[in-house]
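Enquirer: missing the sequence, but the structure's below:
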């Protein structure tokens, strides 16, 4: 494998140009083949003109790998336009007048915000709160927008790093709730153990007839390009209670080809996801298995809305809060069933599973006239199933409290989507 440096003569702000190339390297997933960049040490043609060299890996005497060739074709069409390359060079040929190589991964870490260092971010699967938000909605929306920009610049990272960034931006929501929100909206994904996150591909998703919404990474340049392309048809809609980044919506029936912007088009992501989802039993079997020595733990089991002491463990299925004996011991939440053993997963999903197995079908109410679905708060669905509801509108649910309890209300829900989800989640659907 040989490293080659492709040169360009550039105009503009040096860091901004590198930032854009970093974004394209991450979005087109070629960092393993396009790992670094360098620029000349001094600028003799003017304060905003410079030579830039993008390094790429190539097998000797072989043509460029297809995805690398597509990357170089792509960057020539994007602003800031790099123009035609001036040639391919070995490092020793340019070493006298260029600075030290800059790794794209290292550069992305310093874009936009410097996170605070917080050694212990806690357990990604700890209890998720259902409490309301106290911050001003507009202020919280702006903070979440800035966090999404930060994550888009980084492309991926650890849960602890995200927790640090959230603290730096003074977002009052818990990091687990923030990350769950961003996954529900289709902006990012997490590793199985919750310790790492990565941005999803940039995609526009049809949410209503004549309306699409942007999911995945975003930056000011992409937003500006979409505004210019669709003129007065774009809007940014705050999430309910400001509990997430604003939804960037475009009022159009046909977005056309957005591949030059690095954006894919998905017509019915909600139904496509629902069709791919397993039954709740298969979802439970796929949860992470956790070996437990119960002799060193105290146990509480969810009964109704509270965790009650159980004393000696008798093998009863359910959702448990377990904690090691001794001081300063952190609690964990696990689901147990004789056929599954101990399983670990996201908090709301384990609670749903436990209630479903204890009380029977999961209740919900559907208003077919207004395309709204009401889910009792204590029956909040496992996240991957809830995501299908959120992708129907690009908006998080609202919360309604009345004499009959607290409800999560999802909009733009079609009958077809509900019919796909009903057998998978063992739902008992009532008409509004």
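Expert: Arrived safely. Since we're looking at a predicted model, the values are computed, not measured.

Enquirer: only C-alpha atoms for contact and neighbour calcs from this point on.
Expert: Will do.

Enquirer: Residue 201 - how many residues pack around it?
Expert: Neighbour count for residue 201, taken as other CA atoms under 10 Å: 21.

Enquirer: any idea what sits nearest the residue minimising distance to the centre of the chain, other than its immediate chain neighbours?
Expert: The centroid of the chain falls nearest to residue 188 when counting by CA atoms, centre = their mean (1.6 Å). Among residues not flanking residue 188 along the chain, residue 199 sits closest, at 4.2 Å (CA to CA, 6 or more residues apart in numbering).

Enquirer: Distance of residue 208 relative to residue 270?
Expert: 11 Å (CA to CA, to the nearest Å).

Enquirer: So if I had to pick from these two, which one is more boxed in?
Expert: More crowded of residue 208 and residue 270, by other CA under 10 Å: residue 270, with 25 against 18.

Enquirer: For the stretch 251-400 of the chain, which segments count as helices?
Expert: Along the stretch 251-400 of the chain, counting by DSSP state H, counting those that start in this stretch, helices occupy 269-276, 280-285, 347-359, 383-390.

Enquirer: scratch that, the stretch 1-150 of the chain
Expert: Assigned by DSSP H, counting those that start in this stretch, the helices in the stretch 1-150 of the chain fall at 14-27, 66-75, 91-94, 104-109, 137-154.

Enquirer: List the buried residues of the fourth one.
Expert: Along helix 104-109, these residues count as buried under the neighbour rule (16 or more other CA atoms under 10 Å): 104-105, 107-109.

Enquirer: Just flag the most distant two among those.
Expert: The distance between the two most remote of the buried residues of helix 104-109 (CA to CA) is 8.7 Å, for 104 and 109.

Enquirer: here's the one I want to compare it with:
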């Protein structure tokens, strides 16, 4: 299969950099260009009414070749009239010294300063799957191998600091380490300390998943090594399944005729590896996870914040807007513009408490607080669950969905699609997070 190349096209522009990011993001989403244009980087310190450079990340089979779909739509905007001459294509290493944080124009993450209101495209997202233009089947094999090398390195090291994690990503030319860290946590490979300073590799775990065949199926979580995979290959039927777009290490799926084979396998491997039979983790997590309010109270409460010393933005359900001192409950971004244009923290404020957690989790709390109905759609026949991109779940709840298959969700327009999710797991998650799942009753 041909390998997808990621490269950058540079432009100069005089105007409002914030408006540039907003309009380009809107166009990418409107024309479903996410598979060609995954992110945008703007020159550090870019200011309105002054000329600055920005760089469009392009993914194509041939470096320097802009897909026709991008040329006929996105590049018609006035922002793209002044391309950097003499450089048809640039690498991240070439532009790294002069650019700031990436603005992801496809996923909604902590790095996106502008979030256009996203309209759900269909009451039933499963009707979209066959015709949707975002191609989840394109796999960047080179990137997939780099993620696998990263997992091998992390497994060999065992634990380390956030700085060591970033350095490992940089050495393998893997961008956006925070996003990578989240994917590895969702897949059960790694854990991170509450203060965000240290990581540790998870113990090797054989996790049972639902199977449509007569065979028992399992996935491999935690630490990974070539030696371990070789031993598994000799003793079981093992399959490597690439993640959507190759954006994480391949999933290792194991098949066995009966559970006793796995029990014997673990007993044999335990002589050399620290390994456990973790059971049906998706079900276990769904059962033990608390309701949303209890989960919120378990979040780390930052102490000693003096609001008057900082500038603040409040999430209004679609975007962050400037505000005075925080008074009402909600999700806030906290700035010290004398130090940096980037937020120091993103926090959820309530009754004098400053809760720190994963960005999607804080946004989910904010959406529920302002009364936005959170929804999902479930297809019983295929056991697929769809969640709106704009309502992505708190990380620990999403992990229960991901570990039902060992595969990260696929993107279909405005929806995230999770595979192999048992109905009971769906009902538990929806009930605990107050999600309306179509015609399904979520009372448990």
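Expert: That came through fine. Predicted, not measured: the structure shown is a model, and the values here were computed from it.

Enquirer: for the helices of the stretch 1-150 of structure 1, which one ends up most surrounded?
Expert: Mean neighbour count (mean count of other CA atoms under 10 Å) peaks for helix 137-154 among the helices of the stretch 1-150 of structure 1, with a mean of 21.

Enquirer: Would you mind getting the angle between that helix and helix 14-27?
Expert: Taking axes from the mean of the first three to the mean of the last three CA atoms, to 10 degrees, one finds helix 137-154 of structure 1 and helix 14-27 inclined to each other by 80 degrees.

Enquirer: so where in structure 2 does helix 137-154 of structure 1 end up aligned?
Expert: The aligned range for helix 137-154 of structure 1 in structure 2 is 140-157, by TM-score structural alignment.

Enquirer: how about residue 244 of structure 1, what does it touch?
Expert: Contact analysis of residue 244 of structure 1 by CA atoms under 8 Å, 6 or more residues apart in numbering lists 140-141, 144-145, 178, 181-182, 238.

Enquirer: In TSV, list these along with distance to residue 11 of structure 1.
Expert: Listed next are the contacts of residue 244 of structure 1 as TSV, based on distance: CA to CA, whole Å:
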residue	distance to residue 11 of structure 1
140	37
141	35
144	32
145	29
178	38
181	39
182	35
238	36
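
Enquirer: now, the most widely separated pair of the residues you listed?
Expert: 178 and 238 (15.0 Å).

Enquirer: hang on, the earlier thing: counterpart of the residue nearest to residue 188 of structure 1 over in structure 2?
Expert: Using TM-score structural alignment as the criterion, residue 199 of structure 1 maps onto residue 201 of structure 2.

Enquirer: ok, that match to residue 351 of structure 2 distance?
Expert: Residue 201 of structure 2 is 36 Å from residue 351 of structure 2, by CA to CA.

Enquirer: quick one: which of the two has more around it?
Expert: residue 201 (23 against 8).

Enquirer: so the more buried one makes contact with residue 187?
Expert: No - at 11.7 Å, residue 201 of structure 2 does not count as touching residue 187 under the criterion of CA atoms under 8 Å.

Enquirer: returning to that earlier point: out of the contacts of residue 244 of structure 1, which comes closest to residue 405 of structure 1?
Expert: For these, the residue nearest residue 405 of structure 1 by CA to CA is residue 181; the value is 22.8 Å.

Enquirer: counterpart of that closest one in structure 2?
Expert: So residue 181 of structure 1 corresponds to residue 183, using TM-score structural alignment.

Enquirer: can I assume its match sits in a strand?
Expert: No - secondary structure of residue 183 of structure 2 (DSSP: H, G, I helix; E, B strand; the rest coil): helix, not part of a strand.

Enquirer: contacting residues for the match of residue 199 of structure 1?
Expert: 154-155, 158-159, 189-191, 222-223.

Enquirer: Identify those among those residues that sit within strands.
Expert: Among the contacts of residue 201 of structure 2, the members found in strands (DSSP state E) are 159, 190-191.

Enquirer: For residue 385 of structure 1, see how far away residue 418 of structure 1 is.
Expert: Per CA to CA, residue 418 of structure 1 is found 11 Å from residue 385 of structure 1.

Enquirer: Residue 228 of structure 1 now?
Expert: Residue 228 of structure 1 is 35 Å from residue 385 of structure 1, by CA to CA.

Enquirer: ditto for residue 298 of structure 1
Expert: Plainly put, residue 298 of structure 1 is 32 Å away from residue 385 of structure 1 if you go by CA to CA.

Enquirer: do the same with residue 426 of structure 1
Expert: In terms of CA to CA, residue 426 of structure 1 sits 12 Å off from residue 385 of structure 1.

Enquirer: out of these two, which sits in the busier spot?
Expert: Between residue 426 of structure 1 and residue 385, counting by other CA under 10 Å, residue 385 is the more crowded of the two (21 against 16).

Enquirer: For the stretch 51-200 of structure 2, just list every one of the helices.
Expert: With DSSP H, counting those that start in this stretch, the ranges of helices along the stretch 51-200 of structure 2 come out as 68-72, 92-95, 141-157, 162-171, 177-186.

Enquirer: Residues in contact with the shortest one: which ones?
Expert: If you take CA under 8 Å, 6+ apart as the criterion, helix 92-95 of structure 2 is touched by 7-8.

Enquirer: Which residue numbers in structure 1 does it align to?
Expert: Aligned using TM-score structural alignment, helix 92-95 of structure 2 spans no residues in structure 1.

Enquirer: if we take the buried residues of helix 104-109 of structure 1, which one ends up nearest to residue 331 of structure 1?
Expert: residue 109 (32.4 Å).

Enquirer: ok, the closest one - contacts?
Expert: By CA under 8 Å, 6+ apart, the contact set of residue 109 of structure 1 is 153-154.

Enquirer: make it 7 Å
Expert: residue 154 (CA atoms under 7 Å, 6 or more residues apart in numbering).

Enquirer: So what's the residue count around the closest residue to residue 197 of structure 1 other than its chain neighbours?
Expert: Residue nearest to residue 197 of structure 1 in three dimensions, not counting chain neighbours: residue 190, with 4.2 Å by CA to CA, 6+ apart. Other residues lying near residue 190 of structure 1 total 19 when counted by other CA under 10 Å.
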